[in-house]
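J.: predicted model, plus sequence, below.
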Amino acid sequence: MDLDKIISRPNIEKTMFTEWMTANQLHEEARSLTYAQFPTKWTWHAKEKEWRKRRGGKKTIGRIYYAQPTSGEKYYLRMLLNTVKGCRSYEEIRTVDGVVHPTYKSACYALGLLNDDKEGDNCIKEASHWASAPQMRQLFCTILLFCEVTDPAKLWQTNWELLSEDIQRRQRRILNFQALELNSLQIKSLLLAEIEHLLAKGGKSLKDFPGIPLPDSSILEERAILCPRNETVDQINTYIMSQIHWWQSLHPTNYYVTK
């Protein structure tokens, strides 16, 4: 599907995005801003469907609709709109140093936006402002599965804390033990186990991504994670680990253990 042709049809509805390009055609001073920056200097008038130069000192933050890395050209178009300034057409958005690139992705490459895993890292950092921790973990796995990550270890190391924000809270709820305190190694192992589970759905494993550690099974079996306050904790933990599937062992409940 040709995104440019569809959006460029004469009868297409005017939007904030299409009229951003119109404003760039009509006003030279508008061309110093990216699409994301535009609302800081210009105001959108919905009734007339046009941008007008902002009056007064009120500050506004612009935001572009989120696009998954798997959404193809829409994702790369969005990436460009955070970078390029003053574009008056879709062709100009794809133009780098006078060269019109055939796709938004190739334009991103020409601008260096896809080098050094910057693409995936920026995607995770931005999503952290609105996405839940489970959504963040799914996004991380999506990037590993469908994007060309050159340094998986670095992507993991710089983002694991964002992916694990709810791990301790979840374990407290599962075990009904609000005083539970997990250390960073325990949190990482629980997180890695969940990521391994998500990757398996896509036919991959953490072993396929060099540098990302594997879950530490010895940590996952620790009493602080499984059963922190029972007088017969060692016996119960041993029995649980022998009876249930490894993945289910991260969430021990009466549903799995019937003895």
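T.: Received, thanks.

J.: only C-alpha atoms from now on, for both contacts and neighbour counts.
T.: OK.

J.: got the residue ranges for the helices in the stretch 1-150 of the chain?
T.: 3-7, 16-26, 73-81, 90-93, 104-110, 118-127, 133-146 (DSSP state H, counting those that start in this stretch).

J.: what does the last one contact?
T.: For helix 133-146, the external contacting residues (CA atoms under 8 Å, 6 or more residues apart in numbering) are 69-70, 120, 124, 127-128, 149, 152, 162-166, 195, 198-199, 202, 204, 209.

J.: just these: which are in strands?
T.: Using DSSP state E, no member of these falls in strands.

J.: longest helix in the protein, please.
T.: helix 184-201 (DSSP state H).

J.: so for that helix, what gets flagged as buried?
T.: Neighbour counts over helix 184-201 (16 or more other CA atoms under 10 Å) mark 186-199 as buried.

J.: quick check: of the residues you listed, which lies closest to Ala107?
T.: Closest approach to Ala107 among those (CA to CA): Leu199, at 29.7 Å.

J.: which residue, other than its chain neighbours, is closest to that closest one?
T.: Excluding the flanking residues, the one nearest Leu199 by CA to CA, 6 or more residues apart in numbering is Ser205, at 5.6 Å.

J.: look at the one you found and say how many residues are nearby.
T.: 16 (other CA atoms under 10 Å).

J.: what about it, distance to Leu220?
T.: 18 Å (CA to CA, to the nearest Å).

J.: put this next to the previous one:
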Amino acid sequence: MYVKIETERLTFIRLNQTKLRSEEYIHLRDAINTDGNAQNVGRMTILPATYIGSPRHMHEYAQDAMSYVRHYGTADLFITFTCNPQWIEIKQELFPGQSPIDRHDITARVFRQKLKSLMNFIVKHVFGETRCWMYSVELQKRGLPHAHILIWLVEKIRPNEVDAVISAEIPNVQVDPGLHEVVIKNMIHGPCGTLNQNSPCMMDGKCSKRYPWTLISETITGNDGYPLYRRRSTADNGKSTIVKLNQQDIEIDNRWIVPYSPILSKTFKAHINVESCHSVKSIKYICKYVTKGSDMAVIGIGAENSNDEVTQYQMGRYVSSNEAVWRIFSFPIHERHPSVVHLAVHLENGQRVYFTAQNAVQRAAQPPSTTLTSFFETCQNDDFAQTLLYSEMPIYYTDAIRRIYSVHPSNDECFYLRLLLVNVRGPTSFQQLRTVDGELCGSYREACQRLQLLENDAHWDQTLNDAVISSHAHQIRTLFSIIISTCFPSNPIDLWMKYKDYMCDDILYQIRNRMGNPNIQISEEIYNEALISIEDMCLIMSNKLLIQLGLTAPNRPMHDAFNQELHRERL
């Protein structure tokens, strides 16, 4: 049923792309003034970000999540809440002979209410006052619906307080039999590994979730931004239990316990994995994971029109029974608090205009306002607004977090316009933004130079600093390659030394996976791999080697030897 509903919605978008079109305002105005014909103007409207679940929609939410990181730092808690089919609220609604898998409608309704109750429980200061939160409901093709939740607290959880909030141990059955029952039923991983090679988590003979963990007597901070939780051995007052696997009794100790919050587990009696996250590296991957989108069942199918995002979205789209029911009920797949305001960045008369053939002339004469043009108007009429930066406006005039759209350095004038907006207070117009000491500059770059914003590499440093918060390693390497190839910073080595660890994150992650060793640390060989990737991009962009751009040349023989060593160790 839901597949028919979604197909109708996507068909509407596809069939109405010629009726609803977009164009930069200055181009629309010039076209109308030239021949008065609106029939041949416009860019095809593809699958928009307003379509829930589309790639653009998921990307917007990932960037919005990183806006919370910019304003409030890393999240304190990452929680995965999974529906429990044994909840009494589900079982009491089943007809005789039915199981929860037969009634996805009941499962969806109960999980939705439980999720609302959980969020209300957390926000009501269970872990302290909550600053902001967001969650995404995931409905995979197998398994039960579950929600990924990020929580930011006003008072950060200190390292010495982690054990008071999160446990990775089997509770004492004599002290708390209720919690012991919940943990034994819901919070034991596997078992897998040598005990069960057929477990779904097994990849290349090892557990992809890194179980069993090492037994340690105290919680310590791990290399990837997550703590290594206290997991005491039975000799150190830790507990163990017996579980059945393949009709055999197996003794399980704390190495197999999924981290949980005792108060949440005991209250909701479900699988609730609670993790403490402290680094930007971990939160960056979490935000991407939380908003990764729907399952795909088919890949590698070429469409006739590779630019048709509607077809690309439909190709490989897999809709499970859980997702179908959830979407038919119009339950949200994302929620967050507070909201995020997107602040536009565009050149004068460069805002995007949506129009039809009937209203094109009117749109050309009276273009709609944007957040940027509204900012200028407010500064013209409000003395207080003239003391604010563009990014500071939502703080005082709305109850939302702001996010200024990023601009690629290759779009040079718009990039320098953004640089002015984050440094100049209270501009009243595009012309006033380009005015320095009473003189109108010919370009935004010239205005930046007159204001000494380009005297050193501070603006490139800020550009990369913004990128490391919200972008992944390969994107940061691409940005760095563009900066050194086309923008010619005065000291590229300093920029490399400051951000090289962020540019190597994915390489380190891949090597850890290939070697099956999560404890591998960053090394000169990994830095060299990143430099080779950067040099390859610079050769494509400017036909220059890194040594010609002021950086140390990568050691390509080391690259060959490193790959041979990896291959030998895998064998």
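T.: In hand now; what should we look at? What you see is a predicted model, and the numbers here were worked out from it, not measured in a lab.

J.: TM-score of the superposition?
T.: Once superposed, chain against chain, the TM-score is 0.74 (TM-score structural alignment, normalised by the length of the first structure); 213 aligned residues with a CA RMSD of 2.3 Å.

J.: still on that earlier bit, what's the average distance of the longest helix of the first structure to the second structure?
T.: Compared with the second structure after fitting, helix 184-201 of the first structure deviates on average by 1.4 Å (mean CA distance after the TM-score superposition for the first structure).

J.: which residue numbers in the second structure does that helix align to?
T.: Under TM-score structural alignment, helix 184-201 of the first structure corresponds to residues 523-540 of the second structure.

J.: which SSE is Ser136 of the second structure in?
T.: Following DSSP states H and E, one finds Ser136 of the second structure within strand 130-138.

J.: what residues in the first structure pair up with that strand?
T.: So strand 130-138 of the second structure sits over no part of the first structure, by TM-score structural alignment.

J.: what's that strand packed up against?
T.: Strand 130-138 of the second structure is packed against strand 146-153, strand 334-337, with contacts defined by 3 or more CA pairs under 8 Å, 6 or more residues apart in numbering; DSSP states H and E.

J.: kindly compare burial across those strands and name the winner.
T.: strand 146-153 (a mean of 22; mean count of other CA atoms under 10 Å).

J.: which strands and helices sit next to it?
T.: In terms of contacts (3+ CA pairs under 8 Å, 6+ apart), strand 146-153 of the second structure is packed against strand 77-82, strand 130-138.

J.: now with 10 Å?
T.: helix 55-72, strand 77-82, helix 104-121, strand 130-138, strand 272-276, helix 280-290, strand 334-337 (3 or more CA pairs under 10 Å, 6 or more residues apart in numbering; DSSP states H and E).

J.: ok, Thr11 of the second structure - contacts?
T.: 5, 310-311 (CA atoms under 10 Å, 6 or more residues apart in numbering).

J.: now, which of those sits nearest Thr373 of the second structure?
T.: Nearest member of the contacts of Thr11 of the second structure to Thr373 of the second structure, counting by CA to CA, is Val310, at 32.0 Å.

J.: now the closest one: which helix or strand?
T.: helix 309-314.

J.: which residues in the first structure does that helix align to?
T.: Going by TM-score structural alignment: helix 309-314 of the second structure matches no residues.

J.: same for the following helix or strand past that helix, what does it pack against?
T.: Later in the chain than helix 309-314 of the second structure, the nearest helix or strand by DSSP H and E is helix 321-328. Applying 3+ CA pairs under 10 Å, 6+ apart, one finds that helix 321-328 of the second structure contacts helix 2-15, helix 104-121, strand 130-138.

J.: would you mind finding the most buried of the ones you listed?
T.: Stretch with highest mean neighbour count among these: strand 130-138 (a mean of 21; mean count of other CA under 10 Å).

J.: now the angle between helix 280-290 and that strand, please.
T.: On the basis of axes from the mean of the first three to the mean of the last three CA atoms, to 10 degrees, strand 130-138 of the second structure is oriented at 40 degrees to helix 280-290.

J.: can you give me the angle strand 130-138 of the second structure makes with helix 55-72?
T.: Using the same axes, to 10 degrees: strand 130-138 of the second structure against helix 55-72 is 160 degrees.
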